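Student: my questions are about this predicted structure, shown below with the sequence.
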Amino acid sequence: MEQKTLGTTGPATSAIGLGCMGFSQAYGPADDEVSAAVIRDALDHGITLIDTAMSYGQGHNETLVGRAIAGRRDEVVLATKFGIVRGEHGTRLDGRPGNVRGYCEASLRRLGADHIDLYYLHRVDPDVPVADTVGAMAELVAAGKVRHLGLSEVDPAQLDQAAAVHPIAAVQFEWSLAWREPEDDVVPAARRIGAGLVPYSPLGRGLLTGTLPAGPFPVGDFRRADPRFGPEHLPANLALVRALAEVAEAHGVTPGQLALAWLLARGPDVVPIPGTRSRRRVAENAAAAGVRLAEKDLAALDAAVPREGWRGDRTSFAAHGTARTR
């Protein structure tokens, strides 16, 4: 698979990564053995960037990833995140500098690793200046526990404050054909500081694959509360997905592959991390790295699936508690 470098200071990684959240939360129950097999399949297909977080399943996800990559650690660019703390009393954000090392060391134990290649602040703690949190993260780099630093779901001002303390290798945020607002602010800000772009939910939480399940989402699937999938907005969004599918068919690819190829065409600094719990789908996603779109293809896609056509608010669970609205 094509290799990219995340930002001006970050690690070399595969052009497409694997987001692991769905193995532990948000999409209903999952089978650990199948999940581990998907991770190993991803490595077999040349995917090296494996993305997890301490909050996913309250540590379950990191443990699962660690078990899946055992014996293959040298093939992996291992990314994890801290800052969202889930427990029996709910969810909170914690970016206090004094707690950063402890979170990192706990993640390392669960992952069975001696270092983390890319360590993200998952969400900025509103009670702690981001520069202070990043300062504590920089100490982990100096100690050899972490190789590179990243930020998730930040605004341009926070990016600048963080970059003034330590180089930021990657910025993670939701970005897809169905959610393009980051192009107005986060994308140019990240490029200005030399950070790579790591879109999560690059397939619109399954919408852009054209394979949503019939009927309501099951209990435990967080799309039940996402307005984009609600009865008011879903019909309009599915009409755009059908248009996407027509363009994809003309290119001889699946809608999901076309959506990933569109992101990859946005620049050499873009490394999407689609999640999947299907061994077949991880192979399909990996193959999207080989799809090339010319400028005329991108223009045709924009005409068929216009940015302004999508409906519904983007509600990111456990984020800042606010939605960016259209």
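Tutor: That came in fine, so what should we check first?
Student: use CA for all of it now, contacts and neighbours both
Tutor: OK.
Student: which one is the residue nearest in space to the middle of the chain nearest to, not counting chain neighbours?
Tutor: Per C-alpha atoms, centre = their mean, the C-alpha nearest to the average position across the chain is that of Tyr200, at 2.5 Å. Leaving out its chain neighbours, the residue that sits closest to Tyr200 by C-alpha to C-alpha, 6 or more residues apart in numbering is Glu174, at 4.9 Å.
Student: next, count neighbours for the one you found.
Tutor: Burial of Glu174, expressed as a neighbour count using other C-alpha atoms under 10 Å, amounts to 22.
Student: so it sits right up against Leu197, yeah?
Tutor: No - in this structure, Glu174 is not within contact of Leu197 by C-alpha atoms under 8 Å, at 10.2 Å.
Student: now the strands: where do they sit in the stretch 1-150 of the chain?
Tutor: According to DSSP state E, counting those that start in this stretch, the stretch 1-150 of the chain carries its strands in the segments 3-5, 12-14, 18-19, 49-51, 77-82, 84-87, 90-93, 116-121, 146-152.
Student: stretch 101-111: which residues count as buried?
Tutor: Across stretch 101-111, burial judged by 16 or more other C-alpha atoms under 10 Å covers Cys104, Glu105, Ser107, Leu108, Arg110, Leu111.
Student: over to stretch 301-310?
Tutor: Neighbour-count burial for stretch 301-310 [16+ other C-alpha under 10 Å]: Leu301, Ala304, Val305, Trp310.
Student: then stretch 206-216?
Tutor: Gly206, Leu207, Leu208, Thr209, Gly210.
Student: hmm, who's touching that stretch?
Tutor: Here stretch 206-216 makes contact (C-alpha atoms under 8 Å, 6 or more residues apart in numbering) with Ala178, Leu203, Arg224, Leu238, Val241, Arg242, Leu244, Ala245, Thr254, Pro255, Gly256, Ala259.
Student: hold the first one in mind and look at this next one:
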Amino acid sequence: MQQRSLGPFQVSAIGLGCMNLCHAYGQPVPEAEAERLLHAALDLGITHFDTAALYGFGVSETLIGRFLAPLRQRFTLASKCGMTGVPNEQGVKVRVIDGRPATLKATCEEALRRLRTDVIDLYYLHRWDKSVPIEDSVGALADLVRDGKIRAIGLSEVSAATLRRAHAVHPIAALQTEYSLWTRNPEIAVLQACRELGVSFVAFSPLGRGFLCGPLDIDAFDAKDIRRTMPRFTPAHYPHNAGLLPAYLAVAQEVGCSPAQLALAWLLHQGPDILPIPGTTHVEHLRDNIAAADLSLSPEVLERLDAVMNDRLVSGNRYNEQARREVDTEESA
């Protein structure tokens, strides 16, 4: 697979997002299936693995540590802090955003143990805790760099202005935000800021949380599927959005690729500094995604894609009101 720069690292153009293994889209996959997928990704040339303390409240990091620690030198490891599971009064873990320096450092120590490694290559602030100055949170991550616990710092779901403030404290290697044909928020300002500062851009949910793979049965979503809380997938908005798919699927058919490959290839064509990290629980989908790196799209096809699938045509916000308050990304007027 072609290689791209992820901060100071050279990695596969398409990485693997490891949230799906245990978090957000239904029941966790059996450990044997997780092991099979992780090893298949390495064998197929993926060298960029992205996880977080939040995913399964540590389960995703644990799986990577259990199954890939002996192969640690073969891939670049990214994880995240600042959004974790904390026990409530009933002892049930709930999601908490906490960017205090002491919390970030403690989370890193826990992650190192779960991942069975001495150092995390790229460590992101998963969410900016707006009650803590970004300078303080990034300062704590800079301490972890100096201590040799992490090699580079990343940010997730922040604005161009926040990126610049953070970068003034310590160089930011990568910024991660949702980006796909139907989610264009990064195009407002943060992509340009990344390019001015030399920051790699990692695109999560590059397949539109499955939307860009073809029609979905939203009624069949698992009860814990996070898409149930996302306006675009609700009965009020999804029928309209599903109506955009035929024109998009027609382009994929004409190009001779799968809808997922078309979405990933479009992202790769947006710039050499963009690194998509699709997630999956199926090896066959993994193979399909990877093939997108070899797909060349003509200017005419790229123009058609922009016309048939963009955020101006989509109905509904990507997050509900609570999640929108928690992120710092720019939104179109």
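Tutor: On my side now, so go ahead. Bear in mind that the values here come from a model prediction, so they are computed numbers and not experimental data.
Student: TM-score of the superposed pair?
Tutor: Once superposed, the chains reach a TM-score of 0.94 (TM-score structural alignment, normalised by the length of structure 1), with 324 aligned residues with a C-alpha RMSD of 1.8 Å.
Student: hey, which helix is longest across structure 2?
Tutor: Criterion DSSP state H: the longest helix present in structure 2 is helix 101-115.
Student: what lines up with Pro272 of structure 1 in structure 2?
Tutor: Matched across to structure 2, Pro272 of structure 1 falls on Pro276, judged by TM-score structural alignment.
Student: that match: how many residues sit nearby?
Tutor: 27.
Student: for the spatially closest residue to Asp31 of structure 1 that is not a sequence neighbour, give its distance to Ala68 of structure 1.
Tutor: Spatial nearest neighbour of Asp31 of structure 1, excluding adjacent residues (C-alpha to C-alpha, 6+ apart): Phe23 at 7.7 Å. Shown here: Phe23 of structure 1 relative to Ala68 of structure 1, a distance of 12 Å by C-alpha to C-alpha, to the nearest Å.
Student: these two: who's more crowded?
Tutor: Ranked by neighbour count (other C-alpha under 10 Å), Phe23 of structure 1 and Ala68 place Phe23 first, with 28 against 20.
Student: so Leu151 of structure 1 versus Thr276 of structure 1, what's the distance?
Tutor: Taking C-alpha to C-alpha as the criterion, Leu151 of structure 1 is separated from Thr276 of structure 1 by 23 Å.
Student: spatially nearest residue to Met152 of structure 2, not counting backbone neighbours?
Tutor: One thing to correct before we go on: residue 152 of structure 2 is Ala, not Met. What sits nearest to Ala152 of structure 2 in space, not counting adjacent residues and going by C-alpha to C-alpha, 6+ apart, is Leu122, at 4.8 Å.
Student: translate the one you found into the numbering of structure 1.
Tutor: Leu122 of structure 2 maps onto Leu118 in structure 1 when the alignment is built from TM-score structural alignment.
Student: isn't its match up against Phe82?
Tutor: No - at 11.3 Å, Leu118 of structure 1 does not count as touching Phe82 under the criterion of C-alpha under 8 Å.
Student: circling back: quick one: contacts for the match of Leu122 of structure 2?
Tutor: Counting by C-alpha under 8 Å, 6+ apart, Leu118 of structure 1 makes contact with Val77, Leu78, Ala79, Thr80, Val146, Arg147, His148, Leu149, Gly150, Ala169.
Student: can you pull the contacts of the first one?
Tutor: Remark: with contacts taken as C-alpha under 8 Å, 6+ apart, Val77 of structure 1 is in contact with Pro11, Thr13, Thr48, Leu49, Ile50, Asp117, Leu118.
Student: again, only this time at 10 Å
Tutor: Val77 of structure 1 makes contact with 11-14, 17, 47-51, 116-118 under the criterion C-alpha atoms under 10 Å, 6 or more residues apart in numbering.
Student: please apply the same query to the fourth one.
Tutor: Contacts here follow C-alpha under 10 Å, 6+ apart; on that basis Thr80 of structure 1 touches 20, 50-56, 61-62, 104, 107-108, 111, 116-122, 150.
Student: recalculate using a threshold of 8 Å.
Tutor: For Thr80 of structure 1, the contacting residues are Asp51, Thr52, Ala53, Met54, Glu62, Ser107, Ile116, Leu118, Tyr119, Tyr120, taking C-alpha under 8 Å, 6+ apart as the criterion.
Student: now swap in the last one and tell me
Tutor: Taking C-alpha under 8 Å, 6+ apart as the criterion, Ala169 of structure 1 is in contact with 6-11, 118, 148-150, 194-196.
Student: got JSON lines for these, with distance to His320 of structure 1 too?
Tutor: JSON lines is the format used below for the contacts of Ala169 of structure 1 (distance: C-alpha to C-alpha, whole Å):
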{"residue": "Leu6", "distance to His320 of structure 1": "25"}
{"residue": "Gly7", "distance to His320 of structure 1": "25"}
{"residue": "Thr8", "distance to His320 of structure 1": "28"}
{"residue": "Thr9", "distance to His320 of structure 1": "28"}
{"residue": "Gly10", "distance to His320 of structure 1": "26"}
{"residue": "Pro11", "distance to His320 of structure 1": "28"}
{"residue": "Leu118", "distance to His320 of structure 1": "22"}
{"residue": "His148", "distance to His320 of structure 1": "24"}
{"residue": "Leu149", "distance to His320 of structure 1": "21"}
{"residue": "Gly150", "distance to His320 of structure 1": "18"}
{"residue": "Gly194", "distance to His320 of structure 1": "25"}
{"residue": "Ala195", "distance to His320 of structure 1": "22"}
{"residue": "Gly196", "distance to His320 of structure 1": "22"}
